[in-house]
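Undergrad: Got a predicted structure here, sequence first:
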Amino acid sequence: MLKGKDGVAYFGTPKARLGAVQNWNIDEQSDTVSGWGMGDEYENTFTTIKRWSGSCEVYLDFSDASDDISIGDEIPLELYPGGEASGSGYFSGDVIITGLSRGSSKDGIPNLNINFRNQGALVKATAA
């Protein structure tokens, strides 16, 4: 059973582990086209171009590797949902940073939300 508390996020070259990761997500999508012919009772749908995007939320820390990330950066990332021990699954790919959102509240810890979009395929792999 995976435990989110063991998750890890790496961004950039050289690979830098982000501290105090609170959550991350990846959203895979595809465009579709539909078609049918005379006499068909139902249309058929096909996928075309694929894409993925996501975000990673960390605590705001000006001494962390996350502070070196800027909008427009094209960097690799690796996201481990349940730790990086040998045999653990993870996701990797190249992304462009599309947004940085910082926030704070009187009863919370300041945070940084890093938004990204693919620059190629999303790879699902297993840690060696």
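TA: Alright, I've got the coordinates.
Undergrad: Only C-alpha atoms from now on, for both contacts and neighbour counts.
TA: Noted.
Undergrad: Nearest spatial neighbour of residue 92, chain-adjacent residues omitted?
TA: residue 78 (4.3 Å; CA to CA, 6 or more residues apart in numbering).
Undergrad: What is the burial count for the one you found?
TA: For residue 78, the neighbour count with other CA atoms under 10 Å is 21.
Undergrad: What separation do you get for residue 103 and residue 77?
TA: 23 Å (CA to CA, to the nearest Å).
Undergrad: So residue 91 is in contact with residue 76, correct?
TA: No: Residue 91 is not in contact with residue 76 according to CA atoms under 8 Å; the separation is 10.8 Å.
Undergrad: Excluding chain neighbours, give the residue nearest to residue 89 in space.
TA: Nearest one to residue 89, counting by CA to CA, 6+ apart, is residue 126 at 4.4 Å.
Undergrad: ugh, wrong one, I meant residue 80
TA: Residue 80's closest residue in space is residue 90 (CA to CA, 6+ apart), at 4.5 Å.
Undergrad: And that neighbour, how far from residue 59?
TA: 22 Å.
Undergrad: do residue 114 as well
TA: Taken as CA to CA, the span from residue 114 to residue 59 is 11 Å.
Undergrad: Equivalent analysis for residue 24, please.
TA: 12 Å.
Undergrad: Same question for residue 10.
TA: 15 Å.
Undergrad: another structure for you, compare them:
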Amino acid sequence: MINPKLSETLPTNFGSIRKAIKDMEYGGYLIPKNWQIFWVTGMTQMDDTISPEPSNFDPNRFENPGSLPPYCFVPFGAGPRVCPGYEFARIETLVSIHYLVTRFTWKLLCSDNSFSRDPMSVPAKGLPVQISPRKLI
């Protein structure tokens, strides 16, 4: 089972592969030139030296992006490979969630919290929910 607080903090991009352009040492390990390195993006943001209690869902930690080190949270990539539509996706997501939360009630129909990776985390039984319109006053 996955900690539900942890699952809210994982990015949708499970990882990325890069090739070492020269011999390098990292954390006491030698990485030879031309080796492929798989970077697990979700673990980058779990460093408690960057963010206290990283497994807790706390969107306020991103309110001042200048206070965070570069590449510590990369749901849309970063640097030259950043998604060109990330700002549009962010606004679109906020508006959609606003309407889904304020105009509908939600009921989870499955109590199974297990998950599998394929390659990202996926609820084992899917996510069956019942969504009903709220009565607006």
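TA: Received it, and whenever you're ready, just let me know what you need. Keep in mind that this is a model prediction, so the values were computed, not measured.
Undergrad: what's the TM-score here?
TA: Remark: TM-score between the superposed chains equals 0.24 [TM-score structural alignment, normalised by the length of the first structure]; 58 aligned residues with a CA RMSD of 5.1 Å.
Undergrad: burial count for the residue nearest to residue 89 of the first structure?
TA: 14.
Undergrad: I'd assumed residue 80 was in contact with it.
TA: No: with contact defined as CA under 8 Å, residue 126 of the first structure does not reach residue 80; the gap is 9.6 Å.
Undergrad: Where does the closest residue to residue 17 of the first structure other than its chain neighbours sit, in terms of helix or strand?
TA: Nearest non-adjacent residue to residue 17 of the first structure, counting by CA to CA, 6+ apart: residue 10, 4.4 Å away. Following DSSP states H and E, one finds residue 10 of the first structure within strand 8-11.
Undergrad: what residues does the next helix or strand after that strand touch?
TA: Where DSSP H and E defines the elements, the next helix or strand beyond strand 8-11 of the first structure is strand 16-17. Around strand 16-17 of the first structure, the neighbours that count as contacts under CA atoms under 8 Å, 6 or more residues apart in numbering are 8-11, 65.
Undergrad: Spell out the secondary structure type for residue 96 of the second structure.
TA: helix (DSSP: H, G, I helix; E, B strand; the rest coil).
Undergrad: what's around residue 86 of the second structure, how many residues?
TA: Residue 86 of the second structure: 13 neighbours (other CA under 10 Å).
Undergrad: quick one on the thing from earlier: ok, the residue nearest to residue 92 of the first structure touching residue 91?
TA: Yes: with contacts counted by CA under 8 Å, residue 78 of the first structure reaches residue 91, the gap being 5.7 Å.
Undergrad: could you measure the residue nearest to residue 17 of the first structure against residue 114 of the first structure, distance?
TA: 12 Å.
Undergrad: Over to residue 77 of the first structure?
TA: Distance, residue 77 of the first structure to residue 114 of the first structure, using CA to CA: 12 Å.
Undergrad: what touches both of the two?
TA: Contacts common to residue 77 of the first structure and residue 114, judged by CA under 8 Å, 6+ apart, are absent.
Undergrad: coming back round to it: reformat the contacts of strand 16-17 of the first structure as a markdown table; add neighbour count.
TA: As requested, those are arranged in a markdown table below (neighbours: other CA atoms under 10 Å):
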| residue | neighbour count |
| --- | --- |
| 8 | 22 |
| 9 | 25 |
| 10 | 19 |
| 11 | 22 |
| 65 | 16 |
